[in-house]
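*Asks:* Compute the structure for the input listed below.
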Amino acid sequence: MGRRGHGEGALFYEEDRDRWVALLELPPDGSGRRRRRKVTGRTKTEARRKLRQLQRRLEDGLPTGDGSMTLGDFLERWLADVLPARSQVQAKSTVTNYRWAVGHAIRGLGRRRLGELTPENVEALLRHLADQGMARNSVMRVRSVLVMALKHAQRPDIVARNVAELSEMPTSARDPRSGRSLTPEQARQLLDVAAHDRLVGLITVGLMLGLRPGELCGLRWEDVDLDAGVLSVNQSRKRTTDNNGREALVLGAPKTRKSRRALVLPRPVVEALRQHERRQRDERQNAGERWQDLDLVFPTSVGTPMSPSNLRRDLARITVAAGLGRWSPNELRHSAASLLSASGVPLEQIADVLGHTDTRMLLKHYRHPISRTIDAAAAPMERLFGEQGGER
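*Replies:* Below you'll find the predicted structure:
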């Protein structure tokens, strides 16, 4: 007897399992390998019914994969096997963000079978997260990760459609707080008040060069050449989770390849860093054996990486003392971008300074060649702040 054609099936009884088995011949995969789909039933009638359902799906061009797998099982496999192979999510912090989003999806929908999942199910999850007070951007992140994962399920022929992509964002999701930035006058006021604080160096670098908070806290002295007036971003402090789900601070590669950059330092930054270096020598001496030498420019008073919460708290303390209210480390970065823009620096050069990839299309079509080090921030910040920076 010849091999069965595509769409043909076979029905037989497996005595050791006490089950009826139906086999369906599927078209070969991309490499020409034979594919078959197996279903079982307690009775011959049940197995035949399942075989006919598969045949109808094949005739209609619908997936014949295992839609009985739960969303939770699929997402766990996707995290373990598929996500690590994606080059754009190699950074530990990025993987941690994906795990965070998948965790919310599994808690809300993990027991549902993939083949039965609907856009309404996804919308109910998103609405629940929004009603619990999750910010709109975070709800969107959960939806985006689900869309990405279910696109992979479409390729192995497991689901017919991407229900997450068909879902709508809930109207109850609260909008994120609109961005804000310091004016030149407010920035000068902040630097004046911070002049004798141990964070003045960090504030000066964040405000004038727009480093991310993690980049500030991961910056090493070996990446700062004060004589040449150049700072290189080669490391970042990140939050991750260990195998037991506990949060930990780690030092690793910056967020993206574009984040690695060398910046020419405005004179106020050079002076602030020289004074900070002297202050840090005193802190190191006072700490004695408690000091951990990680070569960090902006560590804690004992040399360890500064936690995000402590940095937010200490910066807010200084901005409140300056009469500006509470400001976050990320808003120093936003302020740097706004101050550069107000000084006439082109958007593509601001993106270079900040290590952004958001304007890739703009940069691809309109960017002119630049030197190895990026000096777009130096002259404007010197005009705005002169020799200001550090103790005076």
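*Asks:* Please make it C-alpha for all contacts and neighbour counts, starting now.
*Replies:* OK.
*Asks:* measure the residue nearest to the spatial centre of the chain to Ser259 for me?
*Replies:* With distances taken as CA atoms, centre = their mean, Thr94 lies nearest the centre of the chain, 3.8 Å away. Relative to Ser259, Thr94 is positioned 14 Å away (CA to CA, to the nearest Å).
*Asks:* Now show me the structure for the sequence below, then we'll compare the two:
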Amino acid sequence: MSGRSPATVTMYHTYADKHVIPALGARKLRDLSVEDVDRWLASKTDELGTRSLKLIHGILNRSVKSAMRRDMVKRNVVDLCDIPDGRAGRPSKALALAQALAVLAEAETSGERIRAYIVLSLLIGARTEELRALLWSHVVAYDAEREAWLPVAEAGWDHEEFAIYVWRSVRQKGDTKTVKSRRSLKLPRRCVEALRLLWDVQQTAREKARERWQDTDLVFCTRTGTPVTAHNVRRDFRKVVDAAGLVGKQWSPRELRHSFVSVLSDSGVPIEDISRLVGHSNTVVTETVYRHQIRPVIMQGAAAMDKIFGS
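*Replies:* Purely as a prediction, here's the structure:
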């Protein structure tokens, strides 16, 4: 698994050791049949979700392909099997507008880091792995005198227009999820204010930490400049959600992105524009992943006909 992160390698080892090897590890490949694999996958449907079923199928599939390259088996029966639907997982959801306003209001009274994190997630729809990798050099202001976009460290905060370059993520190689995910987004004023406050707090933390400070240039970092973990973000986010009158453990940071899509869709923003803002390759991806958050567009035909022909 070259090129994968240590966490990913560990996850695959765990699935192989728990689900693949105990059931099929002792079987000779030449005796393995499509029916054997189908029965094995079917036996896991009450235990695993669909994504996990795809994962264990992939582990076995790659193993058999490796055996084929070494002339240990003549055909890959795993590749002929369909993957069944697994156990239903927790459905993703989005904050209603009133809930989003309550979370934002509570974030305003919380620490500067989680405040900026929630405001950016909800108002620009960035992925959580994108925000955790965001650099200050990618937070830019438009300098009207020089007619150029410059990092805020150079340009300062006394400008009208600001943007961020969503060019990185915390994935193994630092790339965004897809090529289309690499995008530049203008910042709403509320985001600018949250980032400016976080900048000031971080400069103070840098002075206090002195030689312990690690100059990572990360926007979202610890008191010594080191990267924050997904656990750090989830813990702080759920505290804010609890304080806003919701049940924190029922929500995850990624659902701020779902809320971004939902709020824009309810406000009449076209699906094509939403797709570009969230960094999807096309509207099909947006409609599939966020189908519960997208306002149905089939009403448009009826509205047009009512306008043309009347009641």
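*Asks:* TM-score of the superposed pair?
*Replies:* The TM-score (TM-score structural alignment, normalised by the length of the second structure) is 0.72; 262 aligned residues with a CA RMSD of 3.3 Å.
*Asks:* ok so, going back, what's the next secondary structure element after the strand or helix carrying the residue nearest to the centre of the first structure?
*Replies:* Using DSSP states H and E, Thr94 of the first structure sits in helix 92-109. On the C-terminal side of helix 92-109 of the first structure, the closest following helix or strand by DSSP H and E is helix 119-131.
*Asks:* Contacts for stretch 47-54 of the first structure, please.
*Replies:* Contacts to stretch 47-54 of the first structure, defined as CA atoms under 8 Å, 6 or more residues apart in numbering, come from residues 9, 11, 20-24, 39-41, 64.
*Asks:* Redo the residues you listed as TSV? Include secondary structure.
*Replies:* Converted to TSV, the contacts of stretch 47-54 of the first structure look like this (DSSP: H, G, I helix; E, B strand; the rest coil):
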residue	secondary structure
Gly9	strand
Leu11	strand
Trp20	strand
Val21	strand
Ala22	strand
Leu23	strand
Leu24	strand
Val39	strand
Thr40	strand
Gly41	strand
Thr64	coil
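*Asks:* Endpoints of stretch 41-57 of the second structure, how far apart?
*Replies:* 8 Å.
*Asks:* sorry, that was for stretch 291-300 of the first structure
*Replies:* 9 Å.
*Asks:* Using neighbour counts, pick out the buried residues of it.
*Replies:* 291-292, 296-300 (16 or more other CA atoms under 10 Å).
*Asks:* what's the most distant pair in the contacts of stretch 47-54 of the first structure?
*Replies:* Trp20 and Thr64 (19.0 Å; CA to CA).
*Asks:* show me what contacts the residue opposite Leu182 of the first structure in the second structure once aligned?
*Replies:* Matched by TM-score structural alignment, Leu182 of the first structure corresponds to Leu95 in the second structure. Contact analysis of Leu95 of the second structure by CA under 8 Å, 6+ apart lists 255-256, 258-259, 262.
*Asks:* Count the residues that sit near the equivalent of Gln275 of the first structure over in the second structure.
*Replies:* Following TM-score structural alignment, the counterpart assigned to Gln275 of the first structure within the second structure is Leu197. Applying other CA atoms under 10 Å, we find 14 residues neighbouring Leu197 of the second structure.
*Asks:* what does the one 5 residues further on give?
*Replies:* A count of nearby residues for Gln202 of the second structure, using other CA under 10 Å, gives 21.
*Asks:* Which helix or strand contains it?
*Replies:* helix 189-209.
*Asks:* average gap between that helix and the first structure?
*Replies:* Comparison of helix 189-209 of the second structure with the first structure after fitting gives an average deviation of 1.8 Å (mean CA distance after the TM-score superposition for the first structure).
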